[in-house]
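**Student:** Fold the following for me, if possible:
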Amino acid sequence: MEDRNMLLKSLLLVITGLVLHQDPVNSVTVTIRENVVVGKAGASVTLPCSYSTSVGTNFNVQWKFAPGNTLPSNGNQIYYYSNGGSYKPGSQADRLTIVHNPPTSGDASIQLSNIRASDNGSYACEVNNPPDFSGTGSGIVQLTVLTPPGSPSCQMSGSPIAGSDVTLQCSSSGGNPPPIYSWIFVGSKTPLLPGMMENQRTGALLLTNLSQSISGSYRCTATNELGQATCDLSISVTSSSNSGAIAGAVIGVLLALLLIAAIVIYFLRYRKKQRKVPRPEYRGSEIREDATSPVLHEDRRGPQTDSILHDTRDRDENIVI
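**Tutor:** Okay, the predicted model is just below:
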């Protein structure tokens, strides 16, 4: 029994010695104290990243950027540190700085200056210290850049004829957070009149049962916490009779133009045909087919004709050959 106890104690001492003589394994742990960072356009922001590990010769830090809704795993490298050297291959290089240089004291945070809408997206901080691969070596920060709304555009859908309905549409490019839209009837004591229905989210203003009284100028304002922008739109309501007269006048003008065009085309073709007709050529020495024969029938000769022939014979006889 005592021998068995001694054997067990010996095995326990051997196992304990083996465990105590193993090299300690260091893990890499990355901590992101703010997962979402929000900043106004033109300002500077810090993207935090802290870590814990025993920095070795193979220690390196890198940041990747995935714009918009791109997956962080598909991001592009924007910062890299290794063996005492820092590299900034991304398009944000001139606006990116490392907070602690070199980043070997447990802080790998970076700072972006003059932020803009194109900086929106996910930023991944990765710390590696081979051969220590255990632990969590990466973290993600989401950056949201707040921007004012761009200049909106105002458009009208439908024909402003009395009794009908039209929709005024206002839309703005950019703006984060998305802007809220509001319409006013310029010159009116109240912002909107009865029969006007507004949608502040989409920017649509519905005008129902149009009348002459709502002719005028309308202004749309796009607003968020960083600013606002406006656009104007004027409408003129016409009665159905006026619209018919206008349509008739337009049709009459179009018909008149078509008639003038037809006359011009006919005249040009007629002149072209006239130039193509060849003129007959007549030479004095040639006998025309329709010319009257010089020899007249006996019964058509008169006294005057006989006298002319007699004189001709006399002149021929006097010619000396």
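
**Student:** can we go C-alpha only for contacts and neighbour counts from here?
**Tutor:** Noted.

**Student:** what sits against residue 153?
**Tutor:** 170-172, 231 (CA atoms under 8 Å, 6 or more residues apart in numbering).

**Student:** repeat for residue 91
**Tutor:** By CA under 8 Å, 6+ apart, residue 91 lies in contact with residue 78.

**Student:** ok, and the most crowded of the contacts of residue 153?
**Tutor:** Neighbour count (other CA atoms under 10 Å) singles out residue 170 as the most crowded of these, with 26 neighbours.

**Student:** shouldn't that one be in contact with residue 201?
**Tutor:** No - the criterion here is CA atoms under 8 Å, and residue 170 misses it with residue 201 at 10.2 Å.

**Student:** Now for the two: what residues contact both?
**Tutor:** residue 181.

**Student:** Which ones among the contacts of residue 153 lie within strands?
**Tutor:** Of the contacts of residue 153, the ones assigned to strands by DSSP state E are 170-171, 231.

**Student:** Here is the second sequence; please produce its structure so I can put it next to the first one:
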Amino acid sequence: MATSGRWMLWTLCVCFTAWENDALRINMRESFVEVVRGDYVILPCSFFTSTRLSRLNIIWTMAPFSSPDTPMQVIVYDHGQAVEDPSLTGRVAFRGIPSSADIILNDTRVSDGGIYHCMVNNPPETADPGIGELVLSVLAPPSLPACQWDGDIDTGGSVRLSCSVAEGIPTPEIHWDKVNPEEISLPINMEGDLSGSVQIVNVSSQTSGLYRCSASNVLGTEHCYVNLSIYATPESSSGILQAVLLTLSMSLVLLALLVLVLWLQHTGQNGKWRERKGEDERCYNEIRYTPSLMKRSFV
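**Tutor:** Okay, the predicted model is just below:
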């Protein structure tokens, strides 16, 4: 009796194992796949079944990273025919059908990145369809960043330099540097994943120069530039004007003193000349009246 019970239990185990071996199984050889934008990529999906493939059905779907709850159909194999989504016509195809559910995706785009599901069903198997999942990441170099500035470029003002990039996978790193007349790395404030800015306060003539924004990832680096010129404020101009006026005033004072000295010197010379002339006239009068006196003495 005990022997008979063990025999029945062994038989059930063998049958259950055989049923599991006969059930459809999916094998996703990769769970994460990367490709550079523009290249082709193979998305692997292997399956195992003991049933004939006369009614094989394969469906590939993709859910974008931006909206994982709204998957779209990529390609379908049913009744011996493959039908791709119209938006992917000419870019997607099965590879190795019907023995493999692998697909190939050509001319990849950033929008192709997302979560892919491979679902295989092979009636008359009664097991649930096998479903496999993988993630496709389409790498892209940074796009050309856009640079701009705003603020007060008068001395003592504040200027903000901003830089943004439209795309890049992995997410580009953004850096700001002053490259001319001297190279200086600047601290940056990130404003989201794809933009960053630099705030420069109390600007002066030394702030003027060429500034560069760099967006970099593993596929490359792109740059944009801002040429910043700082102008003197009206207050500074007024100070310079005051200094010029003070210099002119001092010059005028010195000139007036010089004129006064020359005038005094000239006045002194005129006085001496008049004094000498008076003496000459007195001498002349004395000589003129002398003969008459002599005449009177002779008479």
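
**Student:** ok so, going back, of the ones in strands among the contacts of residue 153 of the first structure, which is the nearest to residue 142 of the first structure?
**Tutor:** Closest approach to residue 142 of the first structure among these (CA to CA): residue 171, at 27.3 Å.

**Student:** so what's that closest one closest to, chain neighbours aside?
**Tutor:** Leaving aside its sequence neighbours, residue 171 of the first structure sits nearest to residue 152 (CA to CA, 6 or more residues apart in numbering; 5.2 Å).

**Student:** The one you found matches what in the second structure?
**Tutor:** Under the alignment (TM-score structural alignment), residue 152 of the first structure pairs with residue 145 in the second structure.

**Student:** show me the contacts for its match.
**Tutor:** Residue 145 of the second structure touches 163-166, 213-215, 222-224, counting by CA under 8 Å, 6+ apart.

**Student:** which residues in the second structure form helices?
**Tutor:** Taking DSSP state H as the test, the helices found in the second structure are 2-22, 234-298.

**Student:** So for residue 173 of the second structure, which of the ones you listed sits nearest?
**Tutor:** Closest to residue 173 of the second structure of these is helix 234-298 (CA to CA; 39.7 Å).

**Student:** chain center to that closest one, what's the gap?
**Tutor:** 78 Å (CA atoms, centre = their mean, to the nearest Å).

**Student:** What helices and strands are in contact with it?
**Tutor:** Contact partners of helix 234-298 of the second structure among helices and strands, from 3 or more CA pairs under 8 Å, 6 or more residues apart in numbering; DSSP states H and E: none.

**Student:** quick one, strands of the stretch 51-200 of the first structure?
**Tutor:** For the stretch 51-200 of the first structure, strands defined by DSSP state E, counting those that start in this stretch occupy the ranges 60-67, 76-82, 85-87, 96-98, 110-112, 121-128, 138-146, 153-157, 166-171, 180-185, 196-199.

**Student:** Can you tell me how far residue 134 of the second structure is from residue 126 of the second structure?
**Tutor:** 25 Å (CA to CA, to the nearest Å).

**Student:** more crowded one of the two?
**Tutor:** Under the criterion of other CA under 10 Å, the comparison of residue 134 of the second structure against residue 126 puts residue 134 first, with 20 against 10.

**Student:** wait, the more buried one sits on residue 115?
**Tutor:** Yes - in this structure residue 134 of the second structure lies within contact range of residue 115 using CA under 8 Å: 6.0 Å.

**Student:** Could you check what's spatially nearest to the residue positioned nearest the centre of the second structure, not counting adjacent residues?
**Tutor:** In the second structure, the C-alpha nearest the mean C-alpha coordinate belongs to residue 163, at 3.5 Å (CA atoms, centre = their mean). In this structure, residue 163 of the second structure finds its nearest non-sequential neighbour in residue 147, 4.6 Å apart by CA to CA, 6+ apart.
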